[in-house]
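> got a structure for you, letters missing:
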């Protein structure tokens, strides 16, 4: 019985393509450069080109090698080629293709058995660091591994590394100096030799060396593969380009596909110069541009085009939307990070309740440390989620270590000591400092994780209660939050960094934390680095098919100073009024998260003297209640008990401690003031924007019901 590909003919293959994709598919000989924008069907064009070449008899399937960067992309390409009648065409990553060749030619070129391939660099770097007396904790090793990989794919050695770093003004990882890092490169290679192992970069380096030194092996490889296709060509490193050149030899039957506007991995050694300079290297090259965006609505495409319109540096493609019209992108400003996480979780909950599959929704951010608040808010909203490209917050080693140390300190710290400072003192031993590190990578992410715990301790300290909070309250809250994270994940919303989202797409995308310092990241201090941050945001925008929401906050924590600024990129994109000025925030809607930008409410300062006897008030609890401890309660005790009963039910439903909903002091203040609307409720100490949005209507209903009962009696 004939398979599904039996009916595939050259004509049918071309019928499925638009004019530009058809031009790619029929350009079967000589060098071809395809500039393919986001969502323009580049994989479709590539696979149809290969299948058309096979179906028309111009290509032998076994002589084609398609190369891409991830195993997922290679698998997708093989699947499509199988459906198109070309199941025997090789589609591999650079590493996979090189490893296969290295294993085959090692006995001939080197002799003996090929060394074992090390799965991880960490043990090797740890030993190298031990020999040089370098700190080798997890964060340091991760940063050292990234620098080591950059050096190797840039084809640097310990003899050439220092000059290259100086030329590029590249910052050193983990606080090392250039001399120490140079020594580490040398000792790392010695450790590998001692252990008899290779790393992944060695696979490319050794295969390139064999093809350079053994002409007979090079001829064999070149006779095997005659036609090459390279996906994501803007991401090739110097080493990968060297290997590709050796595969080609003096031939030019090469098709490359890429988009310079999606160059976001320069820190790993990737360079778009190979793509941008392709037509200069091959002056007979066929150049095709794919600009019809089939993924996103015209509204999303327009925003993406506008973002890159003012970019310097790399060239760009002006996308043309091929889909029907959709909703305008939504810009949202929140008073603080907690309100942002809560507001986004609420919007996601609404989408899921309206029928959007959770798996069709993504929340994207700049650093993995930003996921903590989002994970908590989604869990509280009952929305399942998946974390892509990073560990869950409470699975991170530094978070587990912090919880262990805080738990131990809780046994010895005397009651009444300020918990914010206690937590800072404890976490200082794990590397936390008052100011964030200036470098990128794992060190920064580790600091962000610890800073999140510091901020949580400050939040608990600010809540106040009848009993001063202690470190035991901090550890209890952390444990409760960790327990609440176990949400279903089969239909989970995707949480991912912008880097991890590359190559993916969702119906609805939320881009969060779009503040200066995060987008662009604070250490992007050159024009080139800022341009790459802009391209990273472009990648995020173009992940959205239909709905796109962009958000930021004015302060880090509830009640904090609103001294944050929206990203310079977003400031250029926000809607303008008829006069051409940036639109002003609309007045707060009845629901505080509805509408666009909204400034935090300015509350009246807390009273300093008792309303009953006039004595000076000392504690925050006294000032919130406007009375000293000696004066009798002025609140309605029946309403207070009703509010406590409501709070208990809500806490049990959400599986959170009662004080997370509202503290006793806040309930007392509500019972005393008996607010009749949201504006009045917002003036109550302890009722911030996030809690006003989450609980406001329910509290007002309870107050109203009690008032009605009181009138009837």
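Sure, I can see it. Treat the numbers as computed from the prediction; the structure is a model and nothing was measured. Residues are numbered from 1 along each chain as shown.

> contacts and neighbour counts: CA atoms only from here.
Will do.

> what are the ranges of the strands in the stretch 451-600 of the chain?
493-497, 506-511, 544-553 (DSSP state E, counting those that start in this stretch).

> how near is the most centrally placed residue in the chain to residue 571?
Nearest to the mean C-alpha position of the chain, counting by C-alpha atoms, centre = their mean, stands residue 497 at 0.9 Å. Note on residue 497: its distance to residue 571, by C-alpha to C-alpha, to the nearest Å, is 22 Å.

> Use this one as the comparison:
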């Protein structure tokens, strides 16, 4: 169901309410080129695979029984480049799982298969299910994970080939913003008369420029025109940001991609090792890769050319993170001889919804031809409702939720989706008013909670005593220490080789607390101490600090307890911290650590951004705030390509 909110103050919105984009000659040329690529690849279209290829008698799994004809064609296409366009709900994951199993049954060693996915959870699920099909552990022995986790693993493992120290620490997005803030203050840019961009916005600009592989001025001119007067200063911050990370032995997420790409391009021994290791490369959700990730994929597959990419150009929703949907459109340009397979049978939605979807997809100027279909029975067309304000919209949705609950639909099978979190505020209020439990996806992540980041900072200092970002964070928890003093202490640590010794500060007003911190970190750094014991020691130290900071400190300490649970399967601190940064607990895990809206036994209704809902499904879905300028955003309305 689609809810359209026609709020009174938005009634006058028309296409003229937005700055209309102008199509340039260059854009027309690009559109024509992409349209030509997607049209010409039709000649490579694989129609179907009616039965298993040769050796089918020796295979334990009956692939033709388990898969539909086009899924089978994809699962058994092993040699050379393969492009699979898999529509929403078409069994894409199942197809990849069976392809992994098929390769293994054909005798390919697990270590020669690389599966790159959007999340490590997805990779683990596919690997585990492949092993279940084969009834052995081969599926779990392939190399699977995200681009970032794969790069982290390989850069550490083969660091000697590329002259990289393997004990670097990984900075997440928040850490990167903190470094940028430090550099910004060091350059005195926070003292300018005009409001200089905040750290988060600068981090966003720098990251987008790197992910799109374009200069910072080009990104600002294209997407942040209001900040054009600060372009030179932002470039200065970017240079300082890079220098700071290099000096403190830190890599951020973007560094992992850039260093991996440069290692593959510049180090022939490293490139050859990767090519030797991985004979088969598979990339899931290829429409959500960025420019650098596409280049990494091509470099990894350059020797054997056995690369399969799976995705759907109609499902690209991460351009704000630098994802480039052109990657999947241009795949045939890179591999003109690729096999082209379309999986169009949908197992999730009714024909009514697919009719609606096909109608929308058909209006795209460029893209792969596709027509989704389903064998399910028709259940009625999607509803479009208009409202004059957000209150009446929220009341209607909650009325409908109660009606569906009475009809036997579990509340956990209902979801309200929106583009931005604040769009769900009125629905939340109405659910609270009527005592209906709900849970919010896409809010503050478990890993971004202040107290969790404090604990992680202590652990990162143990691993890398020169991590200035984490030192700055934990030092400011001590009364009497601000930014200036923290910087002074960080310099002291650096000059003394990362030792936790603070005798020089004993006479200061914060001396006793600083010495206690150093003593605690020193004991926690004992290599004979288990990871769980390290966390117990740090938790005991941190508990009174948290009690002085937060009234609900007991609730927050539960999150620290969750950290203890997460370390159960780890013996190595470096691996735990890398996984925590690259594969943070999911929204579902986060919800388990968050107090419920009430103590009801009833499962909650899900409220989520569309980005956090990717890959999930429910019986009933409400989409709210469908207004030009809100959903889609004004940035999309004002962009001719969007």
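Yep, that arrived. Given the structure is predicted, the values throughout are model-derived calculations rather than measurements.

> Please state their TM-score.
With the length set by TM-score structural alignment, normalised by the length of structure 2, the two chains reach a TM-score of 0.63; 431 aligned residues with a C-alpha RMSD of 2.9 Å.

> just so I know, which of the strands of the stretch 451-600 of structure 1 lies nearest residue 279 of structure 1?
The closest of the strands of the stretch 451-600 of structure 1 to residue 279 of structure 1 is strand 544-553. By C-alpha to C-alpha, the value is 31.5 Å.

> Residue range in structure 2 corresponding to the closest one, please.
No residues of structure 2 are matched to strand 544-553 of structure 1 when aligned by TM-score structural alignment.

> ok and that strand relative to strand 506-511, angle-wise?
Relative orientation of strand 544-553 of structure 1 and strand 506-511, computed by axes from the mean of the first three to the mean of the last three C-alpha atoms, to 10 degrees: 20 degrees.

> What helices and strands are in contact with strand 544-553 of structure 1?
helix 298-309, strand 330-334, helix 337-353, strand 506-511 (3 or more C-alpha pairs under 8 Å, 6 or more residues apart in numbering; DSSP states H and E).

> 6 Å - rerun?
Applying 3 or more C-alpha pairs under 6 Å, 6 or more residues apart in numbering; DSSP states H and E, one finds that strand 544-553 of structure 1 contacts strand 330-334, strand 506-511.

> Out of those strands, which one sits most buried?
strand 506-511 (a mean of 24; mean count of other C-alpha atoms under 10 Å).

> buried ones in stretch 634-642 of structure 2?
For stretch 634-642 of structure 2, the neighbour count (16 or more other C-alpha atoms under 10 Å) marks 637, 638 as buried.

> Endpoint to endpoint, it covers what distance?
End-to-end span of stretch 634-642 of structure 2 (C-alpha to C-alpha): 11 Å.

> Likewise for stretch 627-641 of structure 2?
End-to-end distance (C-alpha to C-alpha), stretch 627-641 of structure 2: 19 Å.

> can you check stretch 163-175 of structure 2 too?
25 Å.

> got the buried residues for that stretch?
Quick answer for stretch 163-175 of structure 2 (16+ other C-alpha under 10 Å): 166, 168, 169, 170, 171, 172, 173, 175.

> secondary structure element for the first one?
This points to residue 166 of structure 2. Counting by DSSP states H and E, no helix or strand carries residue 166 of structure 2.

> In JSON lines: the strands of the stretch 451-600 of structure 1, plus distance to residue 451 of structure 1.
Below are the strands of the stretch 451-600 of structure 1 laid out as JSON lines (distance: least, C-alpha to C-alpha, whole Å):
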{"stretch": "strand 493-497", "distance to residue 451 of structure 1": "18"}
{"stretch": "strand 506-511", "distance to residue 451 of structure 1": "22"}
{"stretch": "strand 544-553", "distance to residue 451 of structure 1": "17"}
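
> so which of the ones you listed comes closest to residue 44 of structure 1?
strand 544-553 (17.6 Å).
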